[in-house]
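Colleague: Okay, structure incoming, though there's no sequence with it:
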């Protein structure tokens, strides 16, 4: 068949080219045709809650008006990558029934009153928020097996003071070391000290925890979990319920808030090996002590407040009657100015 031959239908009638007009054209709207806005929904019907557990993209929460109700929530898209940690006050919308497979949304995160931060080590610029809005930090230390480490306590105290928390030194395994000079190292800092060995009464500890949100930190093996089990009946079961918010991660790898029988919360954190303070400066530490904060305004620029010979003109040396307190605080400053594992808690120390 020649190249100019016309195609034809069966029966001999030639095919005609189809003619198109504008009615045959379908225009798909572009992405830019929809007006965009930065106004976020107000969610006026959102319910206030507290975050009690975090598990890889899911948050376990309890409503402020119903602490018994456990709700699993996700982060709303408008929050982007806003960090949300245990202790955060949040607003929830969606399914608040708490039924299996139900999922609410976190649409707002409240301003934090206090923040406990740490870094992996003193060279790591990335801050990790351990817990938000806690009023106290229980620094759990064993008097024996393992031996207590002053450096770790000092660093944890620094993080607490700077973050707005009140530190409490909680000494366990009192039955293995009934007499100890360890606590004397901190007496000039007005540090509250409580004994919580297996044979010590638990009531003094409960009095300090009553009605407050308290974070517990400590090295592995110091008896922190044993103490939590004494304070919170059925703590093992409670941890499984609260922290099982979606992916089944082992509970020892995450922080979880547990309700105390008479009110208040205990935030049980994983055992730590070190407490990095890369985010904290000497001025941050001094500013946490109201009786010393004004004095450093007279220090020369760049003063580390460690005193002679490093800082011969430090204004802290001119405070009458504060010599022992200044010396104690300078131990805290020394702890954040060295990378020695002795201060990070990596090695056993004695006094």
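Modeller: Arrived safely. This is a predicted model, so every value here is computed, not measured. Numbering: from 1, shown residues only.
Colleague: okay, CA-based contacts and neighbour counts for the rest of this
Modeller: OK.
Colleague: a strand runs through residue 216, doesn't it?
Modeller: Yes - applying DSSP: H, G, I helix; E, B strand; the rest coil, one finds residue 216 inside a strand.
Colleague: separation between residue 303 and residue 288?
Modeller: Distance from residue 303 to residue 288, counting by CA to CA, to the nearest Å: 17 Å.
Colleague: whoops, residue 294 was the one
Modeller: From residue 294 to residue 288 the distance is 11 Å (CA to CA).
Colleague: Give me the more crowded residue out of these two.
Modeller: residue 288 (17 against 13; other CA atoms under 10 Å).
Colleague: what sits against the more buried one?
Modeller: With contact set as CA atoms under 8 Å, 6 or more residues apart in numbering, residue 288 has these partners: 161-162, 164.
Colleague: and those, which are buried?
Modeller: Among the contacts of residue 288, those classed as buried by 16 or more other CA atoms under 10 Å are 161-162, 164.
Colleague: Can I get those residues in CSV including distance to residue 311?
Modeller: Converted to CSV, these look like this (distance: CA to CA, whole Å):
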residue, distance to residue 311
161, 23
162, 22
164, 27
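Colleague: Those residues in strands, which ones?
Modeller: Per DSSP state E, strands hold no members of these.
Colleague: Which of those residues lies at the shortest distance from residue 194?
Modeller: Using CA to CA, residue 161 comes nearest to residue 194 of the buried ones among the contacts of residue 288, at 18.3 Å.
Colleague: out of everything not next to it in sequence, what's closest to that closest one?
Modeller: The shortest distance from residue 161 to any non-neighbouring residue, by CA to CA, 6 or more residues apart in numbering, is to residue 288 (5.6 Å).
Colleague: Second structure for comparison follows:
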């Protein structure tokens, strides 16, 4: 310590107090191995708590600090330690996330760089689309098909509210693609759907109000997934399920997800989006490199095939909207 000429105190670096970080314990790169960890499956996520099924016992767990900031989602297979009794007010710890076999992702819109993982380890995507109330949304279906192919999931088209409208017009668009489908009314179609779900891990996606959670409640009675009604003025449904949930079903799983109004594909490259339209991809193979496939694109083979009436104009229009939306243009579902 030193003093100024006037007798006042002059501070130097020795007077600066440095606050210790993280306590006095030395940090180590050695992480616990947790050889005694038990495998479980994440069935729901709620505000930092993970509901897991461990050997048939429902357990609530938190994420271990050593896992960092990585996300854990419904469908993840994880290793858990701690109190696995499942008794009230007990809490275990997720210490490892096992390698995922598949990941279904979306973005908020087609220009958002942030991916959102919806579920892990599913093998089938059930795309729920109402035939009326609200009106069918084929562009939303197309987006989900692209996401399914990108994730390696088998798509399944579930057409609800068959008592209100005929499915033939919508089926005309998708039957040539070989996409399996089930037409569902209030009292019909459930047996065929059950057979397609047996032994599989199926994630259900759909716009709000299409009857997705109602369908899940019919398949798994007593589930009580929240359902809502369609606004008569806007034609839109209200978001009812607020989080994803996995439910055991016929040697497999059903994963219900919250209703969405958009299914962004910013994480999928344009050429992979084209691959999501197998009826158009063959024609696109003859396009010049980096072809936009828009009407004014030079030497576009898709446009040439469309001029020859070899392609469905609605499908071409849907592809073009998806590709254009990645450039910042609007594409409402």
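Modeller: Cool, got the structure. Just so it is clear, the model here is predicted, and its values are computed rather than measured.
Colleague: Now, the buried ones among the contacts of residue 288 of structure 1 that are in helices?
Modeller: In helices, defined here by DSSP state H, the members of those are 161-162.
Colleague: Name the nearest of the buried ones among the contacts of residue 288 of structure 1 relative to residue 237 of structure 1.
Modeller: Lowest distance from residue 237 of structure 1 to those (CA to CA) belongs to residue 164, with 31.4 Å.
Colleague: what residue of structure 2 takes the place of that closest one?
Modeller: When structure 2 is aligned by TM-score structural alignment, residue 164 of structure 1 is paired with residue 152.
Colleague: got the contact list for that match?
Modeller: Going by CA under 8 Å, 6+ apart, residue 152 of structure 2 touches 102, 123.
Colleague: 7 Å - rerun?
Modeller: Neighbouring residues of residue 152 of structure 2 by CA atoms under 7 Å, 6 or more residues apart in numbering: residue 102.
Colleague: what's the distance between it and residue 74 of structure 2?
Modeller: For residue 152 of structure 2, the distance to residue 74 of structure 2 - CA to CA - is 17 Å.
Colleague: Can you state the residues of structure 1 onto which the biggest strand by length in structure 2 aligns?
Modeller: Across structure 2, the longest stretch assigned as strand under DSSP E is strand 38-46. Mapped onto structure 1 using TM-score structural alignment, strand 38-46 of structure 2 spans residues 47-55.
Colleague: again, but for stretch 67-87 of structure 2
Modeller: Counting by TM-score structural alignment, stretch 67-87 of structure 2 sits on residues 79-99 of structure 1.
Colleague: List the buried residues in that stretch.
Modeller: Neighbour count says stretch 79-99 of structure 1 has 84-93, 96, 98 buried, by 16+ other CA under 10 Å.
Colleague: how distant is that stretch from the center of its chain?
Modeller: The chain centre lies 15 Å from the centre of stretch 79-99 of structure 1; the measure is CA atoms, centre = their mean, to the nearest Å.
Colleague: what does stretch 292-301 of structure 1 give?
Modeller: That offset, for stretch 292-301 of structure 1, works out to 31 Å (CA atoms, centre = their mean).
Colleague: Buried residues of that stretch, list them for me.
Modeller: Buried-residue list, stretch 292-301 of structure 1, by 16+ other CA under 10 Å: 292, 295-296, 299.
Colleague: Kindly reformat those as CSV containing secondary structure.
Modeller: Shown next, in CSV, are the buried residues of stretch 292-301 of structure 1 (three-state DSSP):
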residue, secondary structure
292, helix
295, helix
296, helix
299, coil
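Colleague: Would you map the strands across the stretch 151-300 of structure 1?
Modeller: Taking DSSP state E, counting those that start in this stretch as the test, the strands found in the stretch 151-300 of structure 1 are 166-172, 192-195, 213-217, 256-259, 265-268.
Colleague: so can I have JSON lines of those showing mean neighbour count and distance to residue 75 of structure 1?
Modeller: Formatted as JSON lines, those follow (neighbours: other CA atoms under 10 Å; distance: least, CA to CA, whole Å):
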{"stretch": "strand 166-172", "mean neighbour count": "22", "distance to residue 75 of structure 1": "30"}
{"stretch": "strand 192-195", "mean neighbour count": "18", "distance to residue 75 of structure 1": "38"}
{"stretch": "strand 213-217", "mean neighbour count": "25", "distance to residue 75 of structure 1": "23"}
{"stretch": "strand 256-259", "mean neighbour count": "24", "distance to residue 75 of structure 1": "18"}
{"stretch": "strand 265-268", "mean neighbour count": "24", "distance to residue 75 of structure 1": "21"}
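Colleague: Out of those, which is closest to residue 149 of structure 1?
Modeller: Among the strands of the stretch 151-300 of structure 1, strand 166-172 comes nearest to residue 149 of structure 1, with 11.6 Å by CA to CA.
Colleague: Just the residues contacting the closest one, thanks.
Modeller: For strand 166-172 of structure 1, using CA under 7 Å, 6+ apart, the contacting residues are 135-143, 157, 160, 191-197, 222-223.
Colleague: Quick one: average offset of that strand versus structure 2, please.
Modeller: Once fitted to structure 2, strand 166-172 of structure 1 is off its aligned match by 0.8 Å on average (mean CA distance after the TM-score superposition for structure 1).
Colleague: That strand to strand 213-217, inter-axis angle?
Modeller: Here the directions of strand 166-172 of structure 1 and strand 213-217 differ by 50 degrees (axes from the mean of the first three to the mean of the last three CA atoms, to 10 degrees).
Colleague: And strand 166-172 of structure 1, how far out from the chain middle?
Modeller: On CA atoms, centre = their mean, the centre of strand 166-172 of structure 1 falls 18 Å from the chain's centre.
Colleague: and if you look at stretch 322-332 of structure 2?
Modeller: In terms of CA atoms, centre = their mean, the centre of stretch 322-332 of structure 2 is found 20 Å from the chain centre.
Colleague: Same question for stretch 132-150 of structure 1.
Modeller: Worked out by CA atoms, centre = their mean, stretch 132-150 of structure 1 lies 16 Å from the chain centre.
Colleague: What span of structure 2 is that stretch aligned with?
Modeller: With TM-score structural alignment as the criterion, stretch 132-150 of structure 1 aligns to 120-138.
Colleague: what do you get for stretch 224-236 of structure 1?
Modeller: The alignment of stretch 224-236 of structure 1 onto structure 2 (TM-score structural alignment) spans residues 212-224.
Colleague: in the stretch 51-200 of structure 2, which spans are helices?
Modeller: Assigned helices in the stretch 51-200 of structure 2, in chain order: 138-151, 168-174, 190-197 (criterion: DSSP state H, counting those that start in this stretch).
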